[in-house]
Structures are given as C-alpha cells and as structure tokens.
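> curious how this folds, go ahead:
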Amino acid sequence: MAELLNCPNCNALFVQNSVRDVCEACYKAEQVQFETVYTYIKKRENRTATIDQVIDHTGIEKELLLKFIRTGKLKLAQFPNLGYPCAKCGDLIREGKLCSSCNTALKGQLNALEKEETRKQSVEHRSTYFTKR
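Presented below is the predicted three-dimensional model:
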C-alpha cells in the first residue's frame, strides 16, 4: 500500500511505493548518479575498483553507492572489489547482512542461550519430595 511520506533527502512530500523511497526529483538525481557510477565501473580498467576509488572518481556519496549495491542495482558478480559493510563489525561483505565470523558468533550465542533455557526448564520441573521421620 502506498504511503505519504517526507523525502529523507529534501523533505518534500511524496507517495512511497515499492520502487522508490525518495521523491521523484531525488529519484531522478539518484538515477543520474547511478549512470555516472555505472559508466565508470563498466570500463574494463575500472571493474576492479574499490568503493573508495569509485567514490573518489565519481564524486558520489558513500551511502548512495552502498544503497545501489544493497538494492541490487549494481551486481557484485561483475565487480569483484565492491561490497558493503557487515551490520555488526563493518567488514566488507558481498551477501547477507553479517560476515561469516559474526554469523558464527551469533549462532554460538543463540545455541548457548538455548542450552541455558533448557537447563532452567529442567531445574524448574524437578520435584522435591520430603518424608516424615
């Protein structure tokens, strides 16, 4: 369902839909910047450029470049040195939200929590019986 929002870039009112999260004017500006970035990195000598090199040569903001990568506008399979930061530690990743080490650590913490919950339940269900002497 469409929703009336203020544009996060220019504060103009717009109707948000599944395609756009900014107003029409900002969307067109983003498209121009995307074309600039894509024109730069599709050249053979620039395909191995890092995020910092792309930012330096195109003048695009880092957050906008990361948005292009996260939304899939830039296909990472074609550009081996591009990626986005892990949500926890900030290491450069190419898929998901967490890097493999953070993912492993999180799974370990969840397993430990599950074991602790199981232990607590087993302690709560134990019955103590008293006898008269």
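
> only C-alpha atoms from now on, for both contacts and neighbour counts.
Fine.

> and the residue nearest the centre of the chain?
residue 97 (5.0 Å; Cα atoms, centre = their mean).

> so that one: helix, strand or coil?
Secondary structure, DSSP: H, G, I helix; E, B strand; the rest coil: residue 97 is coil.

> ok, it - contacts?
86, 87 (Cα atoms under 8 Å, 6 or more residues apart in numbering).

> and the helices in this structure?
24-41, 51-58, 62-70, 100-124 (DSSP state H).

> also this sequence, please, to line up against the first:
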Amino acid sequence: MAELANCPNCGKLYVKNSVRDVCEDCYREEEAAFERVFQFLRKRENRAATIETIVEKNNVPEKLVFKWVRSGRLLIAHFPNLAYPCDRCGKLIQSGKLCEECAKTIAKDLERFEKEKKRQEEIRKKTYHIK
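Next comes the predicted model:
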C-alpha cells in the first residue's frame, strides 16, 4: 500500500511505494546516473572497474552503485569487481546481506543462546517450590 513519505535525498513529499524509495525527480536523476554507469561498464576496458573507479569516472554517489549491485541491476557475473558492504561489519560482499564471518558469528551466538535457554529450562524443572 502506498504511503506519504519525505524523499531521503531531497526531502520533498512523495507517495512511497514498493517500486521507488525516492521522489520522482530524484528517481529520474538516479536513472540518468544508472544509464551513465551502465554505458561506462559496457565498454570492454571498463568491465573490471572497481566501485571507486566507477564513482570517480561517472560522478555518482557510492551508495547508489551499492544499491544497484544489491538490487541486481548491475550483475556481478558480468562485472566481477563490483560488491556492496555487509550489513553488519561493512566488509565488501557479492551476495546476501552478511559476510561469511558475520554469518558464522551470528550462528554461533544463536547456538549459545539456545544452549543457555535449555540449561535455564532444566534448572527451572529441577527447582522445587515450597508453598
């Protein structure tokens, strides 16, 4: 369902929906920037460009390039040096939301939490209550 929101780029009021997360004017600017970047990357000599090179040569914000890679508009299969930051630590990754290390850490933390929860439950079962 659509709702009113302020554009995160310019602050204008717009109708937010599942397709766009910015106002119409900012969306047009993003699309023009995407077209510039895509044309840049289509050239054979630029296919292995890094995020820093793309930002520098095309005058686009780094967060926009990350957004396009994360959403799949710029495919890593075609442009192997593209990546985006892990949601937890910021390390550059090419798929998912978390890097391998963060995913392992979270899995270990969950495992420890579950063990502690079971231990507390066992203690609670063995405890006698006097009325």
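
> how close are the two chains, by TM-score?
Put the two chains on top of each other and the TM-score (TM-score structural alignment, normalised by the length of structure 2) is 0.93; 129 aligned residues with a Cα RMSD of 1.4 Å.

> structure 2: which residue goes with the residue nearest to the centre of structure 1?
Here residue 97 of structure 1 is matched to residue 97 in structure 2, going by TM-score structural alignment.

> and its match, how far from residue 85 of structure 2?
8 Å (Cα to Cα, to the nearest Å).

> one step back: out of the helices of structure 1, flag the one nearest residue 7 of structure 1.
helix 24-41 (8.2 Å; Cα to Cα).

> mean shift between that closest one and structure 2?
Superposed on structure 2, helix 24-41 of structure 1 shows a mean distance of 0.5 Å to its aligned residues (mean Cα distance after the TM-score superposition for structure 1).

> can you list contacts of that helix?
9-10, 14, 20, 46-47, 49, 54, 58, 60, 64, 68, 74, 79.

> same thing but at 6 Å, please
For helix 24-41 of structure 1, contacts defined as Cα atoms under 6 Å, 6 or more residues apart in numbering pick out residue 47.

> let me have the helices of structure 1 in CSV, adding distance to residue 91 of structure 1 and mean neighbour count as columns.
What follows is the helices of structure 1, written out as CSV (distance: least, Cα to Cα, whole Å; neighbours: other Cα atoms under 10 Å):
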stretch, distance to residue 91 of structure 1, mean neighbour count
helix 24-41, 22, 15
helix 51-58, 13, 15
helix 62-70, 13, 16
helix 100-124, 10, 12
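
> quick one, which of these is nearest to residue 92 of structure 1?
helix 51-58 (10.0 Å).

> what packs against the closest one?
Applying 3 or more Cα pairs under 6 Å, 6 or more residues apart in numbering; DSSP states H and E, we find helix 51-58 of structure 1 packed against no helix or strand.

> what about 8 Å?
helix 24-41, helix 62-70 (3 or more Cα pairs under 8 Å, 6 or more residues apart in numbering; DSSP states H and E).
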